[in-house]
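**Student:** Pasting a predicted model and its sequence here:
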Amino acid sequence: MRKRTARIVLATFTAGLAAAACLTAVGPANAREGTTNARDGHTCSPSVSIDGFSDALDGTTFQGAYVGNLSALAVDRDGSLAGLSDESFLFDLDARTLGPESVLRLADESGAEIDSEGLVIDRDGTRLITSEVDPSIRRYSADGRILDRLPVPDALRVAPAGRAQHNGTFEGLTMFPGGHTLLASMEYALSGDSPDINRFQTWRRHKGHFVLGAQYAYRTDAGLGVPEVQATPDGRLLVLERGFTAGVGNTVRLYLADPRRATDTSGVEDLTGQDGGVRLIKKTLLADIVNCPSLGATAEQPQPNPLLDNIEGMAITGYSKGRLKVLLVSDDNQRPTQTTRFYQLRVRI
């Protein structure tokens, strides 16, 4: 376990979506030196402000499991928070303090670890979890039993079985309002597609199972991938784009994207970006996180803003009148040069 002084700069971590209609705010989470009042409005852009950050879990363990490598977040039905490690651990976290309350080890059908990246908690309490190795999406019971495995288009499988690149498949996972449509985002483009066009695959709920649905095309900024997506209450998407340059640091941008008028690309073999009949998902920049105030954060490696790290997970924890509370988390890759850091944002959509 790496030892590092826990640093917390935050005002609120929400208890979750309250009837999907109003914000449920809770008090300070063990606030310490450098505490910042959320009402000060730390502006990242006209649409986004940051309430604070927390390094409280950085370098910690719980019941023998390393509390890091966090790749996804989700709000459970009781308002608690789930954090998914890409090392096959699923943590239940207190939404207020972020403290781990339980941990579940995940495995595939043979009992082997999975490269767990995306997480959705379904309305019946089952956990939908992606692995980017195959890629795959499995349904787990709350106690970790595999209940089902969703179909995956052949083209989205890792080469040579398909056209996806290793370590570049299902990173993001989200459920649209109503619980009828699931969406997974590919982190990077398929071979044959333009390198800046990623495929987003959907599944429809049908007679208790998920069947393949429409597929959409999303254009990333040059050199960036998509580590996470989250459906907004109005049926759009929050999309994280992320990249890393050695000696410079991370780039992390938050976009609002609208797939509702995009073309179904499941029958389009190569997406070149010059396809006149293909309407891409429309996106609008909400914020480049480099422009957020640093709030006294420190970085263990060069960063254009010391607040930045390898941000990979995202959950919408509250909504009211076009305003979202959004929680982000960074994946430290269990490296001393990176940090497990939570970020609390307020986002106007």
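**Tutor:** Okay, I see it. Keep in mind that this is a model prediction, so the values were computed, not measured.
**Student:** CA only for contacts and neighbour counts going forward, please
**Tutor:** Noted.
**Student:** who touches the helix or strand containing E312?
**Tutor:** When elements are assigned from DSSP states H and E, E312 belongs to strand 311-320. Applying C-alpha atoms under 8 Å, 6 or more residues apart in numbering, the set of residues contacting strand 311-320 from outside is 14-18, 20-24, 70-75, 227-230, 232-233, 240, 242, 252, 324-331.
**Student:** which residues touch I281?
**Tutor:** With contacts taken as C-alpha under 8 Å, 6+ apart, I281 has the following neighbours: Y216, A217, Y218, R219, A257, D258, P259, R260, R261, A262.
**Student:** just to revisit the earlier point, inside strands: which ones of the contacts of strand 311-320?
**Tutor:** In this view, those that belong to strands under DSSP state E are 17-18, 22-23, 70-75, 227-230, 240, 242, 252, 324-330.
**Student:** just to revisit the earlier point, roughly how far is the strand holding E312 from the heart of the chain?
**Tutor:** Centroid displacement of strand 311-320 relative to its chain, using C-alpha atoms, centre = their mean, to the nearest Å, is 8 Å.
**Student:** Report the buried residues of it.
**Tutor:** Buried positions in strand 311-320, judged by neighbour count with 16 or more other C-alpha atoms under 10 Å: I311, E312, G313, M314, A315, I316, T317, G318, Y319, S320.
**Student:** The second one and R348, how far apart?
**Tutor:** Just to be clear, that refers to E312. To R348, E312 is 21 Å away according to C-alpha to C-alpha, to the nearest Å.
**Student:** Might one say that F210 is in contact with L183?
**Tutor:** No - with contacts counted by C-alpha atoms under 8 Å, F210 stays clear of L183, the gap being 10.9 Å.
**Student:** Now do stretch 225-235: everything it contacts.
**Tutor:** Residues outside stretch 225-235 that contact it (C-alpha under 8 Å, 6+ apart) are 20, 72, 118, 171-177, 184-188, 220, 237-243, 258, 260, 312-316, 319.
**Student:** which among these end up buried?
**Tutor:** When these are checked for burial by 16+ other C-alpha under 10 Å, the buried set is 72, 118, 171-176, 184-188, 220, 237-243, 258, 312-316, 319.
**Student:** Presented hereafter is structure B, for comparison with structure A:
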Amino acid sequence: MLNRLLGTASLALLLSTSAHALDIGSRFETACPLSDCDAPISLSFLGEVTIPTGEIIDGVEFGGISGLDFDLPSRRFIAISDDRSEKAPARFYDLDIQVDGKGLHAVKVIRTTTLLDTNGEPFAAKTVDPEAIRFSQDGILWTSEGDAKAGISPFLRITGDDGRFVREFVLPNGFAPTPDKSSGIRNNNAFESLTVMSGGDILVGLEAALYQDGPAATLTTGSLARLIRFDATTGLAKAQYVYPVSPIPQAPVEADGWNDNGMPEFLALDDHRLLTLERGFAQNIGNTIRVFMTDLEGATDVSKIDSLTSTKERVVPARKAQILDLGAIGLKPDNVEAMTFAKGQDGTDVLILASDNNFNDEQTTQFIAFEVLKRPK
């Protein structure tokens, strides 16, 4: 029942730097993000590794990587697949990411673990949509985005190393989907982001606004995505904030082509600062991947505000400042949705991003690494 078989194949090799215009060692610094010179960010590019779509691990196609995390004491990397138990039961992977101060060298899949529902069984097809994963002192945290069209609510749960259910956090009012779309999550825009703050609280973020809070992002307007701050012990929400998702950065080539922008991941820097990842897409153009520093200090707690569009109260969103645009620095990013800090084999501080290939033959699972030269701690 618990799928913990060992993967045997080395899945990826470092791409030649000629594949993009960015050289190993290229540096990028934001000295005073949000005009705060005590919180500089400085990164140095370490390289890129890709895993082609179609690789088979433990008898199942590898892909859909939507969350990534690293545990320092065990030096363990885990990644979650957003397969909705369709290709195989919902699962997460243990990875061996070989990175040091000289570069990102290879990625191997070590083990596959099946996530189990509250009944101790694997999730049935289309009953779950795994999106984010983090280590915590109580076990492995992970989110499901739910399925608004099917009336399935999102959730945040803790699982053991063996994939077994431990407990679930309490979903605040207003997040459950509704048939008439009067309130609740938008489909595919729910619990995408997850991080553990330095003080121990757990933060979960939506990719776009709840229906009662306004529209999803467009080419001319952004979207007000709620962030929920949970108490790790009680499992209850203690605050909610507003994150201002940016407008869609590029229009599609065709007037009726698909485009969007959302926030699929964030990563705690301390107890109030985050790195937030925004992922835009325009059909026949590609992905726009940007990283922001975001500060929750001074942001309004909106947990008692039912609707951001109808409230008369003053609402202050989280502040943010762009620190990196992957395309602008010379990379060709795929559908990046995952992000973690880690330590290289030589002790180098690193930031690693990973993409969701959507199990699409025209995409790859992409890992991008930077050495972290400076960051708030």
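**Tutor:** Received, thanks. Because the structure is predicted, anything quoted here is derived from the model rather than measured.
**Student:** quick one: TM-score?
**Tutor:** Superposed pair, TM-score by TM-score structural alignment, normalised by the length of the first structure: 0.79. Supporting alignment: 303 aligned residues with a C-alpha RMSD of 2.7 Å.
**Student:** just to revisit the earlier point, drop anything exposed from the ones in strands among the contacts of strand 311-320 of the first structure.
**Tutor:** A residue is treated as buried here by neighbour count (16+ other C-alpha under 10 Å); on that basis the buried members of those are 17-18, 23, 70-75, 227-230, 240, 242, 252, 324-330.
**Student:** can you redo the contacts of I281 of the first structure as CSV with secondary structure?
**Tutor:** Output for the contacts of I281 of the first structure, formatted as CSV (DSSP: H, G, I helix; E, B strand; the rest coil):
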residue, secondary structure
Y216, strand
A217, strand
Y218, strand
R219, strand
A257, strand
D258, strand
P259, coil
R260, coil
R261, coil
A262, coil
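**Student:** now the residues you listed as a markdown table including distance to T284 of the first structure?
**Tutor:** Written out in a markdown table, the entries for the contacts of I281 of the first structure read as follows (distance: C-alpha to C-alpha, whole Å):
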| residue | distance to T284 of the first structure |
| --- | --- |
| Y216 | 16 |
| A217 | 15 |
| Y218 | 12 |
| R219 | 11 |
| A257 | 6 |
| D258 | 9 |
| P259 | 12 |
| R260 | 14 |
| R261 | 15 |
| A262 | 14 |
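**Student:** Of those, which ones are shared with the second structure?
**Tutor:** Here is what carries over to the second structure from the contacts of I281 of the first structure, by both residues aligned by TM-score structural alignment, their matches' C-alpha atoms under 8 Å: Y216, A217, Y218, R219, A257, D258, P259, R260, R261, A262.
**Student:** The fourth one contacts N198, doesn't it?
**Tutor:** Pointing back at R219 of the first structure there. Yes - using C-alpha under 8 Å, R219 of the first structure is in contact with N198, at 6.3 Å.
**Student:** who's more crowded, the two?
**Tutor:** It is N198, of R219 of the first structure and N198, that has more neighbours when counted by other C-alpha atoms under 10 Å, with 24 against 20.
**Student:** To which residue of the second structure is the more buried one aligned?
**Tutor:** Here N198 of the first structure is matched to A225 in the second structure, going by TM-score structural alignment.
**Student:** Wait, its match touches Y243, no?
**Tutor:** Yes - counting by C-alpha under 8 Å, A225 of the second structure touches Y243, with 5.1 Å between them.
**Student:** For N291 of the first structure, state which of the buried residues of strand 311-320 of the first structure is nearest.
**Tutor:** Compare each of the buried residues of strand 311-320 of the first structure with N291 of the first structure using C-alpha to C-alpha and the shortest gap goes to I311, at 14.8 Å.
**Student:** Now do the same for the closest one: its match in the second structure.
**Tutor:** Across the alignment, which pairs residues by TM-score structural alignment, I311 of the first structure is matched by V336 of the second structure.
**Student:** S136 of the first structure too?
**Tutor:** Taking TM-score structural alignment, the alignment pairs S136 of the first structure with F155 from the second structure.
**Student:** Quick check: that match touching P172?
**Tutor:** No - with contact defined as C-alpha under 8 Å, F155 of the second structure and P172 do not form a contacting pair (10.2 Å).
**Student:** the more surrounded of the two?
**Tutor:** The neighbour count for F155 of the second structure versus P172, taken as other C-alpha under 10 Å, is higher for F155 (22 against 14).
**Student:** so what's that one up against?
**Tutor:** T143, S144, E145, G146, E168, F169, L171, F191.
**Student:** now do D71 of the second structure
**Tutor:** Remark: with contacts taken as C-alpha under 8 Å, 6+ apart, D71 of the second structure is in contact with F77, F135, A342.
**Student:** The last one and R75 of the second structure, how far apart?
**Tutor:** Distance from A342 of the second structure to R75 of the second structure, counting by C-alpha to C-alpha: 8 Å.
**Student:** Show me what I146 of the first structure lines up with in the second structure.
**Tutor:** Taking TM-score structural alignment for the superposition, I146 of the first structure sits opposite F165 in the second structure.
**Student:** Next, the contact list for its match, please.
**Tutor:** F165 of the second structure sits in contact with L115, L116, D117, T118, G120, R157, I158, T159, where contact means C-alpha under 8 Å, 6+ apart.
**Student:** Just the ones of the residues you listed in strands?
**Tutor:** Secondary structure defined by DSSP E assigns R157, I158, T159 of the contacts of F165 of the second structure to strands.
**Student:** residues near the second one, how many?
**Tutor:** Okay, so that is I158 of the second structure. I158 of the second structure has 22 neighbouring residues, counting by other C-alpha under 10 Å.
**Student:** residues contacting it?
**Tutor:** Contacts were defined as C-alpha under 8 Å, 6+ apart; by that measure I158 of the second structure touches D138, G139, I140, L141, W142, F165, V166, R167, E168.
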